[in-house]
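Participant: Return a 3D structure for these sequence lines:
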Amino acid sequence: MKALLLAFSLLTFLAGCTGQPIHDPLRPPPPDLPYRTWEIGLLAPNYMEVWVESVDVLDQRGIGYYRVHGGVSSIQNPPDNRGDPRGWPARPGAGKTMPMTGIDLPEMVVVRWQSLAEPQTYRVRIDIPEAIRQEMVTPYPAFCRFDGQHIQDYRAVVTIGLAPGGIAKAWLSGDCLEPIEIGRFVGSVHPDGPDEGRTNGRYALPLAPAAQQYIDSHGIPFGSW
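Facilitator: Below is the predicted model of the structure:
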């Protein structure tokens, strides 16, 4: 037993000196990316508030990661019905982002969310083509308007827009590059309801007053997304 403890202590000491961790055969090696991490962003149309229960990722190595993102999405609720929830912006922002640290490029993303405007619970599968993964590691010269700098940039943010009716739209964007569309996806009603049926049909959050006012006045523009 003393010999085993001595051997382990020696390995730990050597690893600390060299800066190299002891190899764990159950842990995959870090992804080989030209940047530290890629990101997932979440957004919703004006007033069409959502609560994201889970974002799951299958990476290109075939490794699954569960509940890597969630909660409220990025949204604007202008007062006095001044906003327009119809359609998607020509240049969507990144949304509410979360770094996918240690996760390789995505092959599939699955989102389960509560559409609070209806309310209804949906689940959607978003397949990421190989061409999009190649785009994520392709550098481009870019001009950043916010600071006037010319840089080399990557499209490393997968932004997912979530709308009533189970509609999801996905884009790929960079800090200073124009977004490109990944695709439009139609989810299905999640039969267990909110929070996998654990809340007896109660949704996570009430609508904000401005969102409720818009829906009471104009309804939900189904078909515009």
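Participant: hey, let's count contacts and neighbours off CA atoms from now on
Facilitator: Noted.
Participant: which residues does the nearest residue to Glu181 once chain neighbours are set aside contact?
Facilitator: Nearest residue to Glu181, sequence neighbours excluded (C-alpha to C-alpha, 6 or more residues apart in numbering): Trp171, at 4.4 Å. Residues near Trp171 by C-alpha atoms under 8 Å, 6 or more residues apart in numbering: Val158, Thr159, Ile160, Pro179, Ile180, Glu181, Ile182, Gly183.
Participant: Regarding Ala7, what is its secondary structure?
Facilitator: When classified by DSSP: H, G, I helix; E, B strand; the rest coil, Ala7 comes out as helix.
Participant: wait, which of the contacts of Trp171 is closest to Glu130?
Facilitator: Distance to Glu130, by C-alpha to C-alpha, is smallest for Ile182 among the contacts of Trp171, at 11.1 Å.
Participant: In which helix or strand does Cys17 reside?
Facilitator: Counting by DSSP states H and E, the element that carries Cys17 is helix 2-18.
Participant: give me the number of residues near Gly161?
Facilitator: The number of residues packed near Gly161 is 24, by other C-alpha atoms under 10 Å.
Participant: what helices or strands is whichever strand or helix holds it leaning on?
Facilitator: Taking DSSP H and E as the definition, one finds Gly161 inside strand 157-163. Packed against strand 157-163 by the contact rule (3 or more C-alpha pairs under 8 Å, 6 or more residues apart in numbering; DSSP states H and E) you find strand 39-43, strand 167-173.
Participant: want to put them side by side, so please do this one too:
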Amino acid sequence: MNLFAEFWAWIGRPEQWEGPAGIPVRFAEHVGYSALALGISALIGVSLGLLTGHTGRGGFLAASLANVARALPTIGVLFLVVLFTGIGIVPVLAALVALAVPPILVNTYEGVRGVDADLKDAARGMGMRGWTVLWRLEVPVALPLILLGLRTAAIQVVATATIAAYVGIGGLGRYIVDGQARREYDMVVGGSVLVVLLALAVAVLFLLLRRYGVSAGLRRRGSGVA
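Facilitator: Next up is the predicted model:
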């Protein structure tokens, strides 16, 4: 039996759609953890990226720390935080935020710093000052790169949120972990495919945001950093 046949056989069973271990519940848990982690990461990464990019201060340090954070093993961060806080949602969020902040921060910083100096001079010539330049010029121009950072982080978070299952939390990762423990490999395949499909859905969502939220003349900037 190939993987697709195993997946369809597993997902087609009525019991997979019922109860606290059913696909709807596990899907909602996975999306909930992922959305919360991405929201916290966006608040941190976008704020720091805008601040350092606009002022030109602390950008090198922020980018360096972000690159160091990229090298941290997510599962290692998870279990390290468990040692200090115990089992729960906090270790999962800490690990996912450490994973997601770097691409958001770096892309936001690079997007703002990359705004053409002539555009800034023209904005100041029109009477814009300080943070008005940031919100009315730099953010709209940097938006493609900001969205790229958010998309990269969102896909990584969705794919990595399966680690929640290792510390007794739910989500789609439970199918992978429980399936391995029980040697029910159709469950492993089913959970893996659902995570892949969710990650693809997130990628499509951000492509739509880029398509309809960014002007055509600025879209090519979204192919930059990552």
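Participant: Mind checking how well the two chains overlap by TM-score?
Facilitator: The TM-score (TM-score structural alignment, normalised by the length of structure 1) is 0.23; 93 aligned residues with a C-alpha RMSD of 6.1 Å.
Participant: Filter the contacts of Trp171 of structure 1 down to the buried ones.
Facilitator: Neighbour-count burial (16 or more other C-alpha atoms under 10 Å) is assigned, among the contacts of Trp171 of structure 1, to Val158, Thr159, Ile160, Pro179, Ile180, Ile182.
Participant: I'd like these as JSON lines, with distance to His150 of structure 1 appended.
Facilitator: Compiled in JSON lines, the buried ones among the contacts of Trp171 of structure 1 are given as follows (distance: C-alpha to C-alpha, whole Å):
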{"residue": "Val158", "distance to His150 of structure 1": "23"}
{"residue": "Thr159", "distance to His150 of structure 1": "24"}
{"residue": "Ile160", "distance to His150 of structure 1": "27"}
{"residue": "Pro179", "distance to His150 of structure 1": "18"}
{"residue": "Ile180", "distance to His150 of structure 1": "20"}
{"residue": "Ile182", "distance to His150 of structure 1": "26"}
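Participant: Return the member of the residues you listed nearest to Met136 of structure 1.
Facilitator: Distance to Met136 of structure 1 across the buried ones among the contacts of Trp171 of structure 1 (C-alpha to C-alpha) is lowest for Val158, with 9.2 Å.
Participant: Please report how far that closest one lies from Tyr122 of structure 1.
Facilitator: Here the criterion is C-alpha to C-alpha, to the nearest Å. By it, Val158 of structure 1 lies 19 Å from Tyr122 of structure 1.
Participant: same thing with Gly70 of structure 1?
Facilitator: Taking C-alpha to C-alpha, one finds Gly70 of structure 1 at 14 Å from Tyr122 of structure 1.
Participant: neighbour-wise, which of those two wins?
Facilitator: With neighbours defined as other C-alpha under 10 Å, Gly70 of structure 1 and Tyr122 compare such that Tyr122 has more, 25 against 20.
Participant: Secondary structure element holding the more buried one?
Facilitator: Secondary structure assignment for Tyr122 of structure 1, by DSSP H and E: strand 120-127.
Participant: packing partners for that strand?
Facilitator: Counting contacts by 3+ C-alpha pairs under 8 Å, 6+ apart, strand 120-127 of structure 1 is packed against strand 106-115, strand 180-186, strand 188-189.
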